[in-house]
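# curious how this folds, go ahead:
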Amino acid sequence: MKYAIRRRILRTNPLPKGKDSTAATKTTNAVDERALLNPEQAAAILDWIRRRPRGGKRLHAFFATLYRCGPRPEETVAMLIHTATPEVGKQWTDTGEIREQRDMKGRAEGGTRTVPRHRALTRILRQHIADEQLQPGDLLLQGETGGILAGAVIRRAWRSARKAVLSPHVFDSPTGRRVYDTRNTRLTKWLNDGIPPAQVAGWAGNSVAVLLSSYARCISGQLRDLKQRILARGDLPDLPETG
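Modelled structure (predicted):
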């Protein structure tokens, strides 16, 4: 509007006061703690997906990886997590494919990262490899035709599982509404388990600053332990009594 006024296209700014276009829009990347899954909810959803008649075991391996390791969904479909393949649409890729292969978010070209893997997930993935008869060089988590697991299939299966196992009022709530909430749940659990933020950030592929700004409101349950540590150390040594 100011530009239009300078060019004599407009005489005055028609926007209401306080609607200055130069004002920065306030946004937040903080994770909503209401979206996090508790262990019982996560277990029920994963079990329902596992028993799904069409592609259930394959999708179970995908969601179990998200929940146990906390990678991003686009990294998970590109396991072994050396590259990420975000779904961006054919018109935006150089190859005409729906997904475009990229290096991991926030990492240098060819960069990798190590994440912890629970032994329960090891059993799931080993069984998945045997069932699918996968060979070295194959995608670990494939779609029905052997290609990239489609985002639409992932989201549809997740929504169906939530609707099947959650009560109606929980289903309508933010709890686990997005597939990405499985990652947020895992990262929050690591932080609440007392794992240092620098280590969690390394596993998550985030900076410490981004991690804390995103998950600070979700960290809880450590106050009593922290108070005990402060009291146990004390501030000053005991002084001798004077007569």
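# going forward, measure contacts between C-alpha atoms and count neighbours the same way
Will do.
# so what touches whatever helix or strand residue 188 lives in?
Per DSSP states H and E, residue 188 falls inside helix 181-192. Applying Cα atoms under 8 Å, 6 or more residues apart in numbering, the contact partners of helix 181-192 are 31, 35-37, 63, 66-72, 176, 197, 200, 204, 215, 218-222.
# mind checking which of the residues you listed are in helices?
63, 66, 67, 68, 69, 197, 200, 204, 215 (DSSP state H).
# of those residues, which is the nearest to residue 158?
residue 63 (8.7 Å; Cα to Cα).
# the closest one is in contact with residue 45, isn't it?
No: at 9.4 Å, residue 63 does not count as touching residue 45 under the criterion of Cα atoms under 8 Å.
# just give me the residue closest to the centre of this protein.
Residue closest to the mean C-alpha point of the chain, counted by Cα atoms, centre = their mean, is residue 183 at 3.0 Å.
# and this one, please, so the two structures can be compared:
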Amino acid sequence: MKSREVRIRGIQVNALTGRKKSYTVRWVVGTGPKSRTFGTRALADNFRSDLMQAANRGEAFDGDSGLPESMMAPVASVSWLGFVRRYVDMKWPGAAAKSRESTTDALATATVVLVRDLAGQPDPALLRRALREWEFPPASRQLDRPADIAAALRWLDKASLPLSALAEAAVVRPALDALGLTLDGRPAAASTTRRRRSVFYNVLQYAVELELLDFNPVDKLRVRSSRRKVAGEVDRRVVVNIRQARELLTGVTYVGQRGKNGRRGERLLAFYACLYFAALRPSEALGLRERDCHLPATGWGLLTVEKSRPAAGKRYTDSGEVHDDRGLKHRGDTEAREVPIPPELVAILHAHIDRFGAGADGRLFRSDRGNVVASSTYSRVWEEARTLSLTPDRVASPLAGRPYDLRHAGVSLWLNAGLPAPEVAQRAGHSVDVLLKVYAKCLDGDRSRMNERIEAALS
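Got it, this is the predicted structure:
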């Protein structure tokens, strides 16, 4: 119901202790009080001015939203694709490159499903690539597009459902189902499904905040009971003991053809050693610089871990490089963490620096061309090292299947050595809760020792 009986009040300043001020515009339509809160005084002033101008023109105000006709969003004309562009533009500046990549993955998966049945529909894989690489990354929208990409996006502009259609459960359910599948129709990893659905929910919630939808339609849908549980713990079968870790590190040095700069594996020995003896994440080891390493001639050393170089893709980083350049996970941009390292790793790092030196930016681990080592490169080297170092039955097992599993083994080693959980969490860069939930695992080969302890207690 609409009304021309409008009273516009002043702006209320909300000053909360320890928090930024906010500004609330209050007005009354008929007998119904309305309000809208803004983060800055300027936005509140502009909004109030628009309301006053509409009232002076004699416009009718909507009784539900409290807005005049000129300020009502034409919801039916807003397409899902157009709204997603708006959401991406809002989130992009403050998001990390990996978050940008995962956001575009989720939104591309849903957008391909939220379309009308129009003639000439391109292949879904092409549509997803067009969205992820050309339409969603803001900087890519200005680039010249290949003919097939341009045609696919033109079709999407025409076929994309109106945002208002998502109020229907029959429309939202297929999108939710698609978020749980890979391109070939197989079930996606449980963690991938959960992440995608979280992004999808947040986009719809943003539409609710902007009053383009009355409610989040996902809230009215029952979650399918067949969803697989997301694994919260490390599989103890992947965790190596110290003997196996040393054998694998030795095997790394035999990977690749010998050249003037040594074998490819020899250049990465210290990289893998940092994952095990210092429990670094691969992205943290890739960001390690010579100045971050305190390496005495004898005894324990210290790594000051400050940088992380996660791989995301050129379209998702501000620099246009494949690897983002960020601070540490779960920490501020300039916040570092110190990790004491044993003499064995000190010696390995000394040998690496003496033989290979550091790059122009001080980084220790680089490709032959001086770039950040690609994850595909250090993963291939690791696969070969496993084949060289482990027995065939171990190679076929999950044991140390990924370089990241060395970090799991390193943290498990510290825990089994008796270090207090808060100290282990500090060194590993985790909260204590996450540490105890995810990393508290026994080392491979230590079960017999644990059994002996139990047997002694029972006797």
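# TM-score them against each other, please.
Scored against TM-score structural alignment, normalised by the length of structure 1, the superposed chains reach a TM-score of 0.80; 220 aligned residues with a Cα RMSD of 3.0 Å.
# out of the ones in helices among the contacts of helix 181-192 of structure 1, which is nearest to residue 21 of structure 1?
So of those, ranked by how close each gets to residue 21 of structure 1 (Cα to Cα), first place is residue 215, at 30.4 Å.
# counterpart of the closest one in structure 2?
Using TM-score structural alignment, the partner of residue 215 of structure 1 in structure 2 is residue 439.
# still on that earlier bit, of the ones in helices among the contacts of helix 181-192 of structure 1, which is the most crowded?
Neighbour counts for these, by other Cα atoms under 10 Å, peak at residue 63, which reaches 26 neighbours.
# give the contact list for it.
Residue 63 of structure 1 makes contacts with 46, 182, as judged by Cα under 8 Å, 6+ apart.
# quick one: what's aligned to it in structure 2?
Checking TM-score structural alignment: residue 63 of structure 1 goes with residue 272.
# next: residue 123 of structure 1.
In structure 2, residue 123 of structure 1 lines up with residue 347, judged by TM-score structural alignment.
# mean offset of the helix or strand hosting its match relative to structure 1 (after superposition)
Secondary structure assigned from DSSP H and E places residue 347 of structure 2 in helix 343-356. By mean Cα distance after the TM-score superposition for structure 1, the fitted helix 343-356 of structure 2 averages 1.3 Å away from its aligned residues in structure 1.
# so how far is that helix off the chain centroid?
Relative to its chain's centre, helix 343-356 of structure 2 lies at 32 Å (Cα atoms, centre = their mean, to the nearest Å).
# what is that helix packed up against?
helix 264-277 (3 or more Cα pairs under 8 Å, 6 or more residues apart in numbering; DSSP states H and E).
# what range does whichever helix or strand comes after the helix it packs on cover in structure 1?
Using DSSP H and E, the helix or strand that follows helix 264-277 of structure 2 towards the C-terminus is helix 282-286. Aligned by TM-score structural alignment, helix 282-286 of structure 2 falls on residues 73-77 of structure 1.
# before we move on, back to that, these two touch, right, the match of residue 215 of structure 1 and residue 235?
No: between residue 439 of structure 2 and residue 235 there is no contact under Cα under 8 Å: 9.3 Å.
# now what about stretch 381-391 of structure 2, what contacts it?
Against stretch 381-391 of structure 2 from outside (Cα under 8 Å, 6+ apart): 247-252, 254-255, 264-265, 395, 401-403.
# residue boundaries of the strands in structure 1?
In structure 1, no segments count as strands under DSSP state E.
# what segments of the stretch 1-150 of structure 2 are helices?
All helices of the stretch 1-150 of structure 2, identified by DSSP state H, counting those that start in this stretch, fall at 41-56, 80-91, 97-111, 124-130, 147-159.
# and these: which comes nearest residue 319 of structure 2?
helix 97-111 (10.1 Å).
# to which residue of structure 1 is residue 381 of structure 2 aligned?
Matched to structure 1 by TM-score structural alignment, residue 381 of structure 2 sits across from residue 157.
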